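Novice: Let's see this in three dimensions:
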Amino acid sequence: MRNATAFTFFHLTGLSHMTQRLRVLLFVITWLCYAAILLVNLVLIVTIILEKKLHEPMYLFLCNLCFNGLYGTVVFFPKFLHDLLSKSHVISYFGCLLQVFVIYSYAASEMAILTVMAYDRYVAISRPLEYHSIMTKCRMVFLMLYSRVTPLLCQAIVVIMSSKLELCGSLIDKVYCENWSLLQLSCNPTTSNNIVGFVIILFYFVHDLFILCSYVQLVKLALRSKEGKKKFLRTCVPHLLCLVNISVALLFDLMYARYGTSSMPRSLRNFMAIQILVVPPLLNPIIYGLKLSKLRNKVLQYFRGKKSFE
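Specialist: From the prediction side, this is the model:
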């Protein structure tokens, strides 16, 4: 066993290779990207909240998805922008655990929200006449709470277990803190942490299976009628694109955390690390904003300042 030390901060070494000129360029690009994420998500959230005609389960779940994108990025972008212009890339022990908690719960919530949205679309297309009796306000609130509270509880367990680790190092080879890096710094075996992490990953993999099974049924139902096909293309295709979006992002992150090596180019490793915090929060609201005509028209209405949009 190595000598354990009580560390109060960690060194993030993900940007150590970059020249000052590259950091300034990346700062500008990152700032513009974060501004775009804030803009597109806030526009959809405010539009859905203000427009009573959009107070339907599908749009409220979308509002929850946009809020989750803002939640996940708030602990990364400000710190990352600061580090790009700073010579010292350190983060406090508490700040590191906070990043782990928020980023992991954001990713888990993303999958849970998309699962809830898949269930909503399944009910809307397979049982349209019973939709409002099934998707009551109570059930909608329950599903929204499930998609938010369950990931928080799961990641609280992960963070509590990580906080009890005896650490033998303070160098994290990434641009932000993540749980796998903390496990690698542990002086002792982390079997229990790995088992809990595997169970949580398996739990959310089941969410993926549920979405897959529901869409197999939806495709069969959509092909039976022209109206069903239109509804599927209008409301389900955006959901599928968002699902592919987050799934690819999670796959990249998992591959990087488990199999990323120092032989990979540093720029590629950094991209694989941050894309989960950039691509889904930016593209999800754009995909839905472009595909859902009712939502798109309301957004255009507010921007044009018209009282009606026909």
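Novice: switch to C-alpha atoms for all contacts and neighbour counts from now on
Specialist: OK.
Novice: what's the neighbour count on residue 268?
Specialist: Using other C-alpha atoms under 10 Å, residue 268 is surrounded by 11 other residues.
Novice: dump the residue contacts of it.
Specialist: Contact analysis of residue 268 by C-alpha atoms under 8 Å, 6 or more residues apart in numbering lists nothing.
Novice: can you give me the offset of the helix or strand containing it from its chain's centre?
Specialist: Per DSSP states H and E: residue 268 is located in helix 266-274. Relative to its chain's centre, helix 266-274 lies at 17 Å (C-alpha atoms, centre = their mean, to the nearest Å).
Novice: Does anything pack onto the helix or strand harbouring residue 62? Which helices or strands?
Specialist: Using DSSP H and E, residue 62 sits within helix 57-73. Packing contacts for helix 57-73, counted by 3 or more C-alpha pairs under 8 Å, 6 or more residues apart in numbering; DSSP states H and E, involve helix 20-50, helix 93-126, helix 137-163, helix 279-291.
Novice: buried residues in the third one?
Specialist: Spelled out, it's helix 137-163. Buried positions in helix 137-163, judged by neighbour count with 16 or more other C-alpha atoms under 10 Å: 140, 143-144, 146-148, 151-152, 154-156, 158-159, 162.
Novice: Please tabulate these in CSV, including the columns distance to residue 17.
Specialist: CSV is the format used below for those (distance: C-alpha to C-alpha, whole Å):
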residue, distance to residue 17
140, 48
143, 45
144, 42
146, 42
147, 39
148, 37
151, 35
152, 34
154, 35
155, 31
156, 33
158, 31
159, 29
162, 28
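Novice: I have a second one here; can you model it like the first so I can compare?
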Amino acid sequence: MKNSTQVSYFIFGAYFDIGLFKYLLFVIMMCFYALIICANVLLVVVICVNRSLHEPMYLFLVSLFVNELYGSTGLFPFLLVQILSDIHTVSAPFCFLQIYCLYSYATTQFHNLSIMSYDRYLAICYPLQYNTRMTSNKVAVLIALTWLLSFVGVSVTVSLSSPLQLCGNIIKTVYCDNYAIVKLACSDTRVNNIYGLSYTSLEVFGLLILILYSYMRILKVCFSGSKQTRQKALSTCTPHLASTINFFFGSFFQMLQSRFDMSSVPVMLRNVLSLYFLTCQPLFNPLMYGLQMSKIRILCKSLIFGKI
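Specialist: I've put the predicted structure just below:
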């Protein structure tokens, strides 16, 4: 058996010397972060200060945008420091803190997208009963559960991983990843694997069934309804459907990166794939919702330019 120990720091093995190009990469990532912060903050402010947008759909969007600010802050400042650094190390406590932030962000994002699909289902399939089915109290409970369940679930994940005895401290990623650390363990990881598989399966299949059921019912109404009904469904569902597909697209890349041997893929491409859903999702969503939803678009112009 290899010697195991409780490591005090981790080394990121996915970074490599890119010379002066690191400064260009730093500027690009800084611009991404600035755009994410500005776009998401703008939309949160627009929705919060305009009473006409205090409807369930827009309140769920606030939860989505706040989560993207949270997830981006858990990634970008640390990533920017690592890009400029010559020694790519991180202390173990900070590494587990980043795991907690990024995993809770991803889980909350999935929850948000699921309850938003349920909200669109009620709005399109039961328009006359929507206000009685989606009350303000129900909205508050759904948003609270979205965040609470995510934080509790990820807390268990991190509490199971942090005490593990490890045989090494080199993780082949550009940020802290729980599965990469579990793979270094010399101690028994059966509990970690069972919980991880059970929790992931419950989350993915349970919420995915909710999303698929919602859209199957929406499509049924669209095909059997009038042209006006189809246009309304298309205008309200397009941003959410695009966001959901983009999220699953990025999550699939991350799953390939962490679960399978990707040594045949160039390191730069692996790094881009692992960062996709953490960088593109928070930038994609505000642009999609801001451009597609006329109410938000008009009020954003009013706030920025001072006129309607």
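Novice: follow-up on the earlier one: mean shift of the helix holding residue 62 of the first structure relative to the second structure?
Specialist: Using mean C-alpha distance after the TM-score superposition for the first structure, helix 57-73 of the first structure ends up 0.7 Å from its aligned counterpart in the second structure, as a mean over the superposed pairs.
Novice: quick one: contacts of whichever helix or strand comes after that helix?
Specialist: Per DSSP H and E, the first helix or strand lying C-terminal to helix 57-73 of the first structure is helix 77-84. Residues lying outside helix 77-84 of the first structure but in contact with it, judged by C-alpha under 8 Å, 6+ apart, are 15, 23, 24, 26, 27, 30, 31, 34, 89, 175, 176.
Novice: mean distance, helix 77-84 of the first structure to its aligned residues in the second structure?
Specialist: Following the fit onto the second structure, the mean deviation recorded for helix 77-84 of the first structure is 0.8 Å by mean C-alpha distance after the TM-score superposition for the first structure.
Novice: Contacts only, for the residue nearest in space to the middle of the second structure.
Specialist: Taking C-alpha atoms, centre = their mean as the criterion, residue 106 is the residue nearest the geometric centre of the second structure, at 3.6 Å. Residue 106 of the second structure sits next to residue 71 when contact means C-alpha under 8 Å, 6+ apart.
Novice: run the last query once more with 10 Å
Specialist: By C-alpha atoms under 10 Å, 6 or more residues apart in numbering, the contact list for residue 106 of the second structure reads 67, 68, 71, 112, 150, 247, 251, 277, 278.
Novice: any idea how far residue 184 of the second structure is from it?
Specialist: Note on residue 106 of the second structure: its distance to residue 184 of the second structure, by C-alpha to C-alpha, to the nearest Å, is 23 Å.
Novice: Next: residue 129 of the second structure.
Specialist: According to C-alpha to C-alpha, residue 129 of the second structure stands 53 Å off from residue 184 of the second structure.
Novice: Give me the more crowded residue out of these two.
Specialist: Of the pair residue 129 of the second structure and residue 184, residue 184 is the one with more neighbours under other C-alpha under 10 Å, namely 17 against 11.
Novice: Just give the number of residues close to the nearest residue to residue 123 of the second structure once chain neighbours are set aside.
Specialist: In space, and not counting its chain neighbours, residue 123 of the second structure is closest to residue 130: 5.6 Å by C-alpha to C-alpha, 6 or more residues apart in numbering. By the measure other C-alpha under 10 Å, the count of residues near residue 130 of the second structure is 16.
Novice: which residue in the first structure lines up with residue 130 of the second structure?
Specialist: Aligned by TM-score structural alignment, residue 130 of the second structure pairs with residue 131 of the first structure.
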